[in-house]
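Colleague: here is my input; please provide its structure:
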Amino acid sequence: MKKNAYNHFVFFVIAVLLFWFKTYIAYHLDFRLGTDNNLQRFLLFINPLSSALFFLGFALLSKKYFKRVLIGIHFILSFLLYANIVYYRFFNDFITVPDLLQAKSNAGGLGDSVVGLMAFSDIFYFTDTIILIVLACTLFKQATVKTWKLYKFVFLISIIIFLMNLSLAEKDRPNLLSLNFDRSYIVKYLGVYNFTIFDIIQSIQSSSERAFASSNNLTKVENYRKATYTTPDPVLFGKAKGMNVIFVSMESFQNFMIDLKMPNGELVTPFLDSLAHDGDTFYFDHFYHQTGQGKTSDAEFLMENSLYPLNQGSVFISKAQNTYQATPGILKGYGYNSAVFHGNYKTFWNRNVMYKSLGYDQFFDASYYNLTPPNIKNFGMKDKPFFAESMPMLENLKQPFYTKFITLSNHFPFEIDQGDTNFPKGNTGDWAVDQYMQSAHYMDEALQQFFDSLKKDGLYDKSVIILYGDHYGLSSNNYPAMAKMLGVKQITPVMDSNLQQVPLFIHVPGVKGGVEHQVGGEVDVRPTLLHLLGIDTKDYIEFGSDLLSPQHRNWVAFRNGDYVSTDLIMSSGKCYSVTTRNLATDQKACNNLSNKVKNDLQMSDTVVNQDLLRFYHPNGFKPINPSDYQYLGPTKKKGA
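Modeller: Take a look at the predicted model:
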């Protein structure tokens, strides 16, 4: 017994079992992967074992430092697991290689959000590492590896288990790895560690796609584009010709907030509510965000390119050097000057690089604003001082202009400083939900202030104003409290899809608006705007459909392959009827729409990953040269 107690094999088995147990617990406590049958439940149980054996097995190659190497690998894997847990708590997704590149770019502004997602009980995920350290210093102090033969056996067993795992996964979910629209499926079937390996391989493949692409790859995309082009409404086409354009990105603002009342009857966002019902503004109440891991940057990309974001990472980070034919570049041919106003530093989301590729003339970032303590929160400038300090810069722009304002205050964790608003917090018991209502009200007050300023200096009557929610603010972690707030028992899959709705407002001076009920998404905004400006989009490669066109399509695609249409909703791979809110009976209709969505996403991915727009030359469009633009700050000559 004493001899076995010091055996390195026993120590190795303990490490594997502890790690296996911990990962399985994390699957149930922190990842909502959803198992529908016994096979899925078995795969969820078994998939951490092959990874534990494979990675921890490398320690068996180190005879002298076996325990140190084993504990080191164990800690690295534990850290990867915990990083995914924290990331998942807000994004409902898993970390990818492009995310790590984004973290390098965005690290300066993420501190409060990350800390807000951590809990003291999270120390559980490192307890097993601590146990191993104690065992290594006591009971297994003398354990060393005598031969490498054990590694061969462990490696073989791990491969056999993985192949069995993969075979059963393919049986339950055919083409799991080839149709990888949703990362949660891969994690559920193969495990979080095998997903990381798969993601690394995918990233390498993606970076090689561009190198081997040619103009011949465009033919299929062009034919698809011609077949899906939506003609503009002949009555509305050109109604905003020559007008200024002002976009406002409303941070993390979801559509359920419109007309929402506090228990005392007070409206949360009275100004936005008034826009929704004034009759002079188009308000789209079935409009959805379509962002992926890039969140706000994905929304910008969708809006200005009518292309879908990437399945992993952010286009702004990994594809910033691509050729684009974005709205700012198109409008240059019509005499427009373009600018972005943002109360954070220009390197966040790699905007200082990406905006040059999009053709923005000027970028008013944090260096133009008074970032003193009373004015800053979360990622930068608070919304009220942001709009106030932006007005003089906006007024000095040459008209007509195309501009974008990116708000920040309504960002997780939604904290508002005392004195910034008198509006009370919610009372659901969930601190994020309760603060979200107060934070959204503050943004609403800031937007009213901005509109008042536009009216005062005469820009309101000369400008198309577009306000949009960029992505969700509250995740499924907050659904119990949201159910209480919305007066329902629980958030169903159909409700979950509806909670992806974000508001879209389009105000065109002199044009009658109203509430629009058609289904649409962020990819549809560019053709809608350009047609209002009198610019036909038929010569451009885009995947949106004019929201105001009688031919507007009746479905919207999500980045993970799910969708919403006027009749059907696909949520987490299951198809529901919009009418009954139960599982749909017409599976043929569900599959036909799924194929349309996947085709749309794949076509867009081909354009972006292969940088195909460098081979495409629309009539009248002058290619953008990023080196023509320099964003040097307020004390130096601003480039354009």
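Colleague: use CA for all of it now, contacts and neighbours both
Modeller: Will do.
Colleague: quick one, what contacts Lys188?
Modeller: If a contact means CA atoms under 8 Å, 6 or more residues apart in numbering, then Lys188 has 33, 40, 43-44 as its contacts.
Colleague: doesn't it fall inside a helix?
Modeller: Yes. Using DSSP: H, G, I helix; E, B strand; the rest coil, the assignment for Lys188 is a helix.
Colleague: can you give me the neighbour number for Ile76?
Modeller: By the criterion of other CA atoms under 10 Å, Ile76 has 12 neighbours.
Colleague: the helices in the stretch 401-550 of the chain, which residues?
Modeller: 431-456, 479-486, 493-498, 525-532 (DSSP state H, counting those that start in this stretch).
Colleague: now the second one, please; I'll put the structures next to each other:
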Amino acid sequence: MLQVVRDIKDNPHYGEAFYWIFFIFAILIKCIYFQFTTNINNEPYFSFTNLMMTISTFAIILMICAFIALVFNKKRIQALFVTNILLTALLIADTNFFRYYYDVITIPVFSNLDSRIMNSINQSISSLINVADIIFIIDFPVMVAGLIVLKNRVGEIQFYKRTIRSLVLLLVGVLTFLSVYGKVEITAFAYSNNYSAQNLGVFYSHFYSTKLFIREKLSEDDDITYEEKEMIKNMFETKNKERTGGRYSGIAEGKNLIIVQMEAIQSFIIGRTINGKEITPNLNKFINESIYFDNIYYQTAGGNTSDAEFLCNTSLYPVAEGAVYYRFYENTYHSLPKVLKEKGYDTYAFHGYDEVFWNRNVMYETLGFDKYISEKDYELDEFVGWHGEALSDMSFFRQSFDKIDTNKPFYGFFVTLSCHHPFDYFEDYDFDVGELQGTYLGNYIKAAHYADKCIGYFIDELKRRDLFDDTLLVLYGDHKAIPIVNAKELYEFLGLEEREDIWAKLQKVPLMIKYPNQNTPEVISRIGGQIDILPTISNMMGFDFPYALGKDLLNTDKEYAIFRNGTIVTDEYVYINCSRNVYDYSDGTMLDLELFEEEISSYLKELRVSDLIITKDLFKK
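Modeller: Sure thing, here's the model as predicted:
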């Protein structure tokens, strides 16, 4: 390195050329590291997709250099140094955000981040940083040394020479990019940032999502086209014809409704033991008192917990970018609490955290809840989970009962919190996880065991207060617990092969529904998602909900779940939108995409319809 510095001093032109080349390849290596450490791209390293991604990323970096070469003259070395810092910061943010949310940061995500959201994200994502991430800053000593040596040694370049150099860089970059762009299937880009990043690199993914965001903003006030109007009309007509009632129709009419959204409870822990002890003994017991849907997938996006709330209460999909709760809180929605209010119910939302988190204080009113009981309404007497900063689920449940007027029918929507990523609070919790002690998965299992204990208390208290047999009780998990960065632990724990279709099939959450005076348990393995909860409830409570995109899980022969990123799981196949691969649902063999493209396209229309309703505020219009 000392010799390099001496050469730069002796020949500034050589030194500047080295600095530019070093910048290009330093950023390229960081981008490639991002692609593979997040598992957006995988082995074999020299596959066609990986080659196209690398070439595209290289081309975009050349375009960035073209801009710097044109705009900056004598300060071009400083500009390169600052650009390196900015791009590195973006890649670090992308990497750690992706490890938890399995998505690339976008403008709507940034616009949703108030100080409270940022604090929670920082606490959760900081636990995901790897030692290997030092690669993001390993080039800084060279960049700093070069800056010190060169900043006063590079002279000004005449404008026409700067222009020519910039045009050459731009031309090479554009032609190189176009050489790979035409070889990529772009139809899935609209549903998956991951797919655009996988094929054309993270920088292109940022460009593409920004372009979509700008286009969306410019068209928000535009009227929908005739074709879009017909698509929406036909979609709801079809959905309502499919929901004709039948089994369990009206079985809970006029009864109380209680929904418990369980933080980060996934299906793989249900019914499972570790060292001879049940992880979720109370939920296992409740299965024997309820209808258990064991093939339900979460469908959340960037809004995470708030997206699950939205899915359950509206039967619409969340938006692909950011959170509905922040971006579209002023909209008009048809919702579960609004319908029940019209029927004379009191409607309550319960969550033992800051009322403004996820903009709940505003959004719950938009959805039609009469009362929102938040952290300020509880005595903060016990803190368990989420870094020890949140009211425990046990205290949350214990205090909530007395805040409900049980003299008239009510709808209570409870959102738990203790079992929240990163689960390190539970490392010393008294539940033996054996060889998993101290691991991410081991801590999660302990957190889930605690959450299960609280659910058990809640159910027992319902029985003690004579509410159990007078209530339609719904329990479901909200979203993933194990991020992709910790996938290996989960694969090994379950004894499964590491494969993208298997990973998709692991994204299940439990759904349990207990109707009043139920005597016979039932297990239903029909494939569905959280969007199906509301139509199922509406059938059991005997009311129509004509604007649901979900299906009644009790009375349908259709088996499918659509993820917000465009991935689809059916009883026949698993379609991975990021890779555009189709796998046989039963044995995982690769299938021909062309055989299913028409059906896949029809499923993805649901996302399009939901997006139009939300972004255009169509229920208001």
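Colleague: TM-score for these two?
Modeller: Taking TM-score structural alignment, normalised by the length of the second structure as the basis, the two superposed chains have a TM-score of 0.91; 603 aligned residues with a CA RMSD of 2.4 Å.
Colleague: before we move on, the earlier item: ok, the contacts of Lys188 of the first structure in the second structure, which still hold?
Modeller: Contacts retained in the second structure from the contacts of Lys188 of the first structure (both residues aligned by TM-score structural alignment, their matches' CA atoms under 8 Å), given in the numbering of the listed structure: 33, 40, 44.
Colleague: now, these that are in strands?
Modeller: Assigned to strands by DSSP state E, none of those qualify.
Colleague: tell me which of those residues is nearest to Ser497 of the first structure?
Modeller: Ser497 of the first structure lies nearest to Leu33 out of these, by CA to CA, at 16.4 Å.
Colleague: what lines up with Gly292 of the first structure in the second structure?
Modeller: Under the alignment defined by TM-score structural alignment, Gly292 of the first structure corresponds to Ala301 in the second structure.
Colleague: how about Leu417 of the second structure, nearest residue that isn't a chain neighbour?
Modeller: Once flanking residues are discounted, Leu417 of the second structure sits nearest to Glu263: 5.6 Å by CA to CA, 6 or more residues apart in numbering.
Colleague: of the contacts of Lys188 of the first structure, which is the most crowded?
Modeller: Leu44 (23 neighbours).
Colleague: what residue in the second structure is paired with it?
Modeller: Matched to the second structure by TM-score structural alignment, Leu44 of the first structure sits across from Met53.
Colleague: what sits against the closest residue to that match other than its chain neighbours?
Modeller: Once its chain neighbours are removed from consideration, Met53 of the second structure has its nearest residue in Leu200; the separation is 4.4 Å (CA to CA, 6+ apart). Contacts of Leu200 of the second structure were listed using CA under 8 Å, 6+ apart, and they are 52-54, 56-57, 181.
Colleague: equivalent analysis for Lys255 of the second structure, please.
Modeller: Residues touching Lys255 of the second structure, when contacts are defined by CA under 8 Å, 6+ apart, comprise 409, 470-472, 516, 541.
Colleague: so what corresponds to it in the first structure?
Modeller: Under the alignment (TM-score structural alignment), Lys255 of the second structure pairs with Met243 in the first structure.
Colleague: show me the contacts for the residue in the first structure that Ile482 of the second structure lines up against.
Modeller: If you follow Ile482 of the second structure across to the first structure using TM-score structural alignment, you land on Leu474. If you count contacts by CA under 8 Å, 6+ apart, Leu474 of the first structure has them with 90, 252, 432-433.
Colleague: for the residues you listed, which one is nearest Ser604 of the first structure?
Modeller: Checking these one by one against Ser604 of the first structure (CA to CA), the nearest turns out to be Ser252, at 24.8 Å.
Colleague: corresponding residue for the closest one in the second structure?
Modeller: Aligned counterpart of Ser252 of the first structure in the second structure: Ala264 (TM-score structural alignment).
Colleague: wait, a strand at Thr347 of the second structure?
Modeller: Yes. Counting by three-state DSSP, one finds Thr347 of the second structure located in a strand.
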